[in-house]
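> I would like the atomic coordinates for the input below:
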Amino acid sequence: MSAEKAPRQRRKLTLAREEQHLTQQQVADQLGVTKLTVGRWERGEATPHPYVRRKLCALFSLSEHDLLLAEDEVPATNTHAAFLFDPTIPSLPHFIGREEAFLHIKRCLCRGKNVALTAALNGIPGVGKTALSVALAHDREVQASFRDGILWAGLGPHANIPALLYHWGTLLGLSPSEMDAANEQGAWVRTIRNAIGLRSLLLVIDDAWSLADATALKIGGPNCAYLLTTRFPEVANFLAFENAITLEEFSEEESLALLRFLAPVMVEQEKQRIQQLIRAVGGLPLALTLIGNYLRHRSSGRQLRRISSALEQLENVETRLHLSELRGPVEVHTSLSSNTVSLSQIIAVSDQQLSEASRGALYALSLFPAKPNSFSEEAALAVAGCDVEHIDALIDAGLLTPVFGDRLQMHQTIHDYASYQREKRPDTAAPARRLVAYVVKKVVLPHPDQSKCQQEQALIGVALDLAMTLLLHTEFLQILLASFTYFFTIGAYRAMERYLHHALQLLPQDQETLITLFFDLGCVLRPQGRYDEAQTAFVQALALARQEEDKRSMSQCLSELGWIYVKMGQYQQAEEALDEALTLARQCGDPHTVGRILKTLGAVADYEGRYEQAAQYLEDALQLARELGDQHLASSLYINIGVNLGSIGEGEKAEKALMEGLLLARKTNARETQCVLLVNLGELYCQRETPQALQLAEAYLQEGLTIATDIGVREWQGVLLLTLGSVRRKQGIYVQADEWLQQSLSLGKEVKSYRIVCNALCELGDIALAQGRVHDASALFQNALDESRTDQEMMALTHFGYARSCRALGDLESARQHAEQSLRLFAHMGHGWTGKVQQWLAQLA
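I've put the predicted structure just below:
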């Protein structure tokens, strides 16, 4: 594009989009490209490819001439009369994404004419190396830089170098007699190099499988450059040095853009399932292209039944691996012998070049979790039962990717292929048993290191599943019991619940193991808001512990039961259980449990409005946590300390405590604790009610909601939605507030949390008052009052809400009575709302 035309085109495209009141993202969605691509067009860094120009013109109702997109400067494949455009270059593909790689390689190729200059693309099979090189070959600026033409050589695993040299010689104008006179390959090379002379050519060497094949075609003159594609990193690195680029799979945005272009109906109607498919193939461009074309064909009639059936079939790994399509003669992949292409065929070509030992290792390593997870070389050798050279062979073939240190990764599609092949082998159990044994010996025993568990988190999950399948009961229990604390800390409650139920079905005879299993089951049920089930589990553990006279276990069970009673509003039962627990924990010298009991006693005192006593409990517990170096306990204590300070109106101190706790919780990856701290920070900022504070509150709450949803803690999901609803109410956005509050109310009822229910009803009552629905507000506050039970704070809040609804109805006497009742409760507790209610009563008078 000329220097004069680029700024004018940039203005035209931007103006056309703005006249349609469209954002760059909306244009990208309409055209099936990415927002980054649209930005490149508008900045003048690139021109739309021909296959999207018609859609772009239709979108803006303008012609190519109007948008200054007409190709009136550089003909696509004929820069001048002598320009050579190799007819074996495949036609331009549906090239979407890869903007950064495309520009980087183009800059490498076009910055000068030097025979030493080579750009190399490497990556796993199907990642789009050839597609990118084809797009570069068709690019007008690349063609303008290599004014004499572009030559193409597709190699593959069995490259016919003489035939390729003969083809190039013919294109360069050599006669058959001249070629025949060169009776050996060295003479051919000299003859062709002489024919090239000082011509400016780009030589594309596609799908090189060996260094020898690639270097055999480096025959250009001083004004030539090379573009190499290969699935072998060592070939790319040897030939291109710093210009060797490893192509990664598509991002989710790029994947969606490609599928939106290929199968717009599917993406429009089934976006969530499409995103799941993208993740299932790891964003591999070839897989996405095959899927997109298949879905476009199946959705042509827009029948929901056929669309659903097509997506259901693609959820099957075997279907995805063998999904194929016909390719034209020029588009036939050089690695394949047929004119069809599938994921299975593309990967099988690499597989077939491996030795039997390396092939067996590849299949065995499919037991490990796929990318983005990684596994150590030590684990790979143990599970595959092979020598290190066989692992190196897989790395050299591009089937395994080294990441950091001694860690390795396998892409999802290669993982699926290898797993499919492994299942067809006679002895599939041997590597699985080796994996379970490795996890037992090297990861979790004798004492699991938390950092090791974090690094091997996915591997431990695989080992547990395999131990279940292979009936390795002893190993299963060893892994589960040793890794439970880590998985509980990160909030993997649902997975742990499944494993614990399986462990209990094994009916272990050891009473100590049974106590631990029931106790751990209660621990994972509690944060899910399933208090009745959690209580049953803790009671069973407690009964067994009493039989064994195991004071430590008794105190831990009573401590957890105390917390259950607190959540159910049964404060007297809670204190009785906690007092017994505290006595037992001190008798058996268990300071960690003492700290947790003091924390819960502080919560009880807080809920009952005994703020000074609560503060003392919490201070004692924090001192103990610091002495023990127990960061998990300390971070959770800052939740209670922040709540306690907030209740007495010490907002700044509360904020400081909560922030300190959040730093600790993030450091230890305690996800539920992070979630609760974010809840309380959100509530704190929400109470300040300034626009900036409400914006900060929403940011904290949304982060907390993401964690709560991910780990499945329904109670905290309810609290977060409740507080988000309060934020929206204070912002005057009542429709969104009502939606979130109704969700919170449903969750509160589901988990039997009277505090969530009561607060949600009060918030909905405030919305009703703001909208003038006074009778609705009165009914909501009355319902909240019924739910508040014996909770002093909840009763005070609901009396105040009810007072305001009575005032709106004109019943000033009832308003005064309820407000005075609220004031008495708040004042008795020393609550921060005392002054607020006093001021309201003064205004009423």
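> okay, CA-based contacts and neighbour counts for the rest of this
Will do.
> buried ones in the helix or strand hosting Gln843?
In the assignment (DSSP states H and E), Gln843 maps to helix 834-844. Of the residues in helix 834-844, 834, 837-838, 841 count as buried by neighbour count, 16 or more other C-alpha atoms under 10 Å.
> now the strands for the chain?
Assigned by DSSP state E, the chain shows strands spanning 84-85, 118-122, 149-156, 201-208, 225-230, 244-246, 324-326, 340-342, 375-376, 401-402, 407-409.
> coming back round to it: can you list the buried residues of helix 834-844 in TSV and add distance to Arg688?
Listed next are the buried residues of helix 834-844 as TSV, based on distance: C-alpha to C-alpha, whole Å:
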residue	distance to Arg688
Thr834	16
Val837	16
Gln838	19
Leu841	21
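> now, the most widely separated pair of the residues you listed?
Thr834 and Leu841 (10.8 Å; C-alpha to C-alpha).
> just to revisit the earlier point, got the contact list for the helix holding Gln843?
When contacts are defined by C-alpha atoms under 8 Å, 6 or more residues apart in numbering, helix 834-844 is touched by residues 800, 812, 816, 819-820, 822-823, 826-827.
> most neighbours among those, which one?
Counting neighbours by other C-alpha atoms under 10 Å, Ser822 leads the contacts of helix 834-844 with 28 neighbours.
> pretty sure Leu542 is touching Leu558, no?
Yes: proximity of Leu542 to Leu558 meets the contact threshold set by C-alpha atoms under 8 Å, at 7.3 Å.
> for the closest residue to Ala361 other than its chain neighbours, give its distance to Tyr363.
Distances taken as C-alpha to C-alpha, 6 or more residues apart in numbering put Ala384 closest to Ala361, at 4.9 Å, once the chain neighbours are dropped. Ala384 is 8 Å from Tyr363, where distance means C-alpha to C-alpha, to the nearest Å.
> I'd like the structure of this one too, to check against the first:
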Amino acid sequence: MADATMQLRHYRMQRNWTQSQLAHQLGTTFVNISRWERGETTPSLYFRQKLCELFQCTPQDLGFLSGEVTSEEDAISVTPLRQQERPALPVPQVPYALEQVVPLVGREALLSQFVSQLCGGKGVFALTGLPGVGKTSFAYALASHPEVRQHFVDGILWASLGQEPHVQEELNRWAHLLDIPLGGMRGLRTSQDWVRMLREYIGERRMLLIVDDAWTLAEAALFQVGGSRCVYLVTTRFPAIALSLGREQTTRLEELPEEEGLKLLHHLVPPLKQCALEDLRTLTNAVGGLPLALTLLGRHLYVHAHSGPPRRLQKAILSLQEDINERFQLGDPGPIRKASAQSSVGATQSLYAAISISVQDLPTKARKALRALAVFPPKPHSFSEESALAVCHYPPEVTLDPLVDSGLLESDMAGRYCLHQTVADYARLQQPLVEARRRLVCFVEEYVRQHQDEDVLLEQELVTITSTLELAQAQQWHRELLDIVFLLLPFLKRRLLHSLSHALLQKALQAARACSEQEKLGWAWFYLGENAELISELSQAKQAYQESAILARDLGCRDLLSPALIRLGEVIVSQGDHLCAEKYLIEGYEIAVEPHLRKYQCVVLQLRGEIEAWKGNIEQEQEYYLQGLELARAIQADECIGPLLQNLGVEAARRGVYEEAERYYEEGLVVALCRQDIQRQSAILMNKGMLAFQRGYLEQAIRETHVALDLARRCANSIRISSSLQNLGIFESHRGHVEEAENFFQQSLELAQSMSHSWLIYEGKCELGMHYVRHRQWTQADCTLREVLPSVREAHAPQLVAHALFGLAQIEAYYQRPQQSLAYARESLCLYAQFDHTDGHGVARWLQEQKQASVEKSVR
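I've put the predicted structure just below:
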């Protein structure tokens, strides 16, 4: 691979091509070229052929061996994982339920066989069998086996599907487990988008990917996202799916033989060893040796074994024998079973019998509780005792305790419960109580209200909360849905769950329209705008704020109108229309006179300062920032203090007062850290990096800016990403790393253009032009700066005008057009002097050098 990277660069340099030019010839991106030359990825077969045609050489000439390529490489570029970058991923943390599975009695030989097959095989292994036969337990035992973990050195990923899987959420979770940056996930819309991204990232890592409880072939196939060194294990209750995926590597997990079934019962209920063996054989056979059924029966018998004299256990065994034998002899399973014979609980008669026995033996309130608990998401998700009691509406002694004793409900020492999928399906067939759904919605609303600042608690119950919102939507309980969504939004914002916020706000829009809640509709639009702005979706944010402002104006709702106008102005500032923005900002400022709205006045002062900075009105800029900071501190608006301190630091650094800038940045960073505001941390660290560069500490500047970039990608904020990339371009340019600098500039510009962010576009083009000047690429420099100069003049951005003019002055000097060169340089110096910018010192020095050179030339 090292030869390939050197040869590819050699052939490119022979043609005097940049990476961008080669990318254009191949029809790919300069990012791919850069990765190929650094050895991070390899070209696919398609691109290798194009490279050979382009350079008129063989694959061997380029350093690629003919045996390197496999048919799977035709579609993607593989990302090899260097040894030092190969952390072994643990099995992703799963709820306690998967750790309390039925013991693998009777599965030892099959487990050993499967371990060998997985470690020595490839492709897809499929595991099928009846519901309750132990497929999930077996898969978990494999994933936990030391030999399996040792073999799959790059990790094991687990996805739980079920009848109604959240495919994109599972793929998203895999992406987070693999530490894929959030910026790389922005814009992924479909499951296929996620699959392509994961496949390229996993590449040739050696991993085991487990897809548990697949209900459709298409959904299972979506998780085949690895390369040729990955192995898949799919569990499904449907043989056709297993055969389609695993073919000859399909295994049917059978029920336990009689002797093994007895061992399992003895393991679950040790006192059974004192009972008549023939009675236990009858009982084992009655449930078909199904591990889940045996477990349910075992737990039922365990209660009797520990609740009094031995006669109680013997009586319970005889009772179970009689009921099951009677049912098995019937050709017609009975009204309840007949209604569900083809259902997903489908189950076999033995499985349904085991569940029915446990349910029918429960007190009436416990049976109703089981139906009520079916409103919760099933295992592996869990729910708290508090929520369970709220739904059941009766004390635990008559609801939860009997259910736990029966084995139908699982619990842990932390007071959390879960229903197995099959048991939940059974309960749902009994039609969960409508009042239970209503009680769950009310409980969740109150829970989120009480704990809205407690992220750990909300994180633990997030699956329950989101499923409750789906239930509320289905039941058309619109007002409850709106209240829960609005209460949950601050938590989602803190946790950077922007996609989930967007999805829930879409539900809120529908609900508000359905119940004609116009004010809440306005707030839903406002929050949609805030969420879009956080990830730099400026066009979406603008539209949402406009809708919010229109509704607020029609309703006369000043509490909504003021923030909607101000946030709308903020977006328009980013888009460069300052005249329009100021109109909205001023109106919003005048409305925000109530104490609870005054924080928005701080935002206006900050934004108006930024507008004055754009225009080069430095004194007015600083005055706005200081007014805003004073107000923010007076009303304790911490969210406004950080941005104002940051901007004051930028203004001080521009004037060359570096110690003052450092103080502002440090104070702002403390505020951002206290608030856990990752976006503001990124912004301040980026500016600290530029300050280090201005003071001559280049390596420090690069380190701090990379940290800022990582944080920006974590919160998926394209504005911060683009700004950090631009600064890295400047630093690499000054280090003499021409191609690296150009790559950073191009990435920054692409992002800025995708957002229509005027300042970043203009600034990026100016910096790219100066990069060309710095490295004497005069043609590109002239083209770039002459293109951007009219735009920045029209935008009334004197700082950028001065920057572009100085670059053009140097170009004119190179082409020996001294009069035009001096005119450009003097205009640039004049503009810099107007706002006391330190870059003016560089222009003055250059003019002095030009003057000295002219004198020396005349003397000669």
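> TM-score of the superposed pair?
Overlay of the two chains. TM-score (TM-score structural alignment, normalised by the length of structure 1): 0.57; 592 aligned residues with a C-alpha RMSD of 5.6 Å.
> quick check, nearest of the contacts of helix 834-844 of structure 1 to Val403 of structure 1?
Phe826 (58.4 Å).
> what residue in structure 2 is paired with that closest one?
Matched to structure 2 by TM-score structural alignment, Phe826 of structure 1 sits across from Tyr832.
> show me what contacts its match?
Remark: with contacts taken as C-alpha under 8 Å, 6+ apart, Tyr832 of structure 2 is in contact with 799, 802, 838-840.
> whatever residue of structure 1 lines up with Tyr589 of structure 2: how many residues sit nearby?
Using TM-score structural alignment, the equivalent of Tyr589 of structure 2 in structure 1 is Leu582. Using other C-alpha under 10 Å, Leu582 of structure 1 is surrounded by 23 other residues.
> got it, and Gly120 of structure 2?
Residues contacting Gly120 of structure 2 under the criterion other C-alpha under 10 Å number 10.
> try Gln313 of structure 1
Neighbours of Gln313 of structure 1 (other C-alpha under 10 Å): 12.
> distance of the closest residue to it other than its chain neighbours relative to Val127 of structure 1?
In this structure, Gln313 of structure 1 finds its nearest non-sequential neighbour in Thr319, 6.6 Å apart by C-alpha to C-alpha, 6+ apart. According to C-alpha to C-alpha, Thr319 of structure 1 stands 19 Å off from Val127 of structure 1.
> looking at those two, which is more packed in?
Val127 (21 against 11).
> thought that one was touching Gly282?
No: between Val127 of structure 1 and Gly282 there is no contact under C-alpha under 8 Å: 10.3 Å.
> joint contacts of these two?
In contact with both Val127 of structure 1 and Gly282: Glu249, using C-alpha under 8 Å, 6+ apart.
> in the stretch 251-400 of structure 1, which spans are helices?
For the stretch 251-400 of structure 1, helices defined by DSSP state H, counting those that start in this stretch occupy the ranges 252-262, 264-269, 271-280, 285-298, 304-314, 317-322, 343-352, 356-365, 377-384, 388-396.
> the stretch 1-150 of structure 1 too?
Counting by DSSP H, counting those that start in this stretch, the helices of the stretch 1-150 of structure 1 are 5-19, 24-31, 35-42, 50-60, 99-110, 129-138, 140-145.
> need the counterpart of Asp180 of structure 1 in structure 2.
Structural alignment (TM-score structural alignment) places Asp180 of structure 1 against a gap in structure 2.
> and the residue nearest to Ala361 of structure 1, how far from Ala357 of structure 1?
For Ala384 of structure 1, the distance to Ala357 of structure 1 - C-alpha to C-alpha - is 9 Å.
> give me the distance between the two termini of stretch 425-433 of structure 1.
So stretch 425-433 of structure 1: terminal residues 15 Å apart, C-alpha to C-alpha.
> should've said stretch 194-202 of structure 1
Using C-alpha to C-alpha, one end of stretch 194-202 of structure 1 lies 16 Å from the other.
> tell me how many other residues crowd the closest residue to Gln528 of structure 1 other than its chain neighbours.
Once flanking residues are discounted, Gln528 of structure 1 sits nearest to Val713: 4.5 Å by C-alpha to C-alpha, 6+ apart. For Val713 of structure 1, the neighbour count with other C-alpha under 10 Å is 25.
> same deal with Tyr46 of structure 2?
Using other C-alpha under 10 Å: Tyr46 of structure 2 sits among 12 other residues.
> please point out which parts of the host helix or strand of it sit buried.
Applying DSSP H and E as the criterion places Tyr46 of structure 2 in helix 45-55. Going by neighbour count (16+ other C-alpha under 10 Å), the buried part of helix 45-55 of structure 2 is 45, 47-48, 50-51.
> out of these, which is nearest to Ser387 of structure 2?
Of the buried residues of helix 45-55 of structure 2, the one sitting nearest to Ser387 of structure 2 (C-alpha to C-alpha) turns out to be Leu45, at 55.6 Å.
> the closest one -> structure 1?
Leu45 of structure 2 maps onto nothing in structure 1, by TM-score structural alignment.
> tell me the spacing between Leu45 of structure 2 and Leu51 of structure 2.
Taken as C-alpha to C-alpha, the span from Leu45 of structure 2 to Leu51 of structure 2 is 10 Å.
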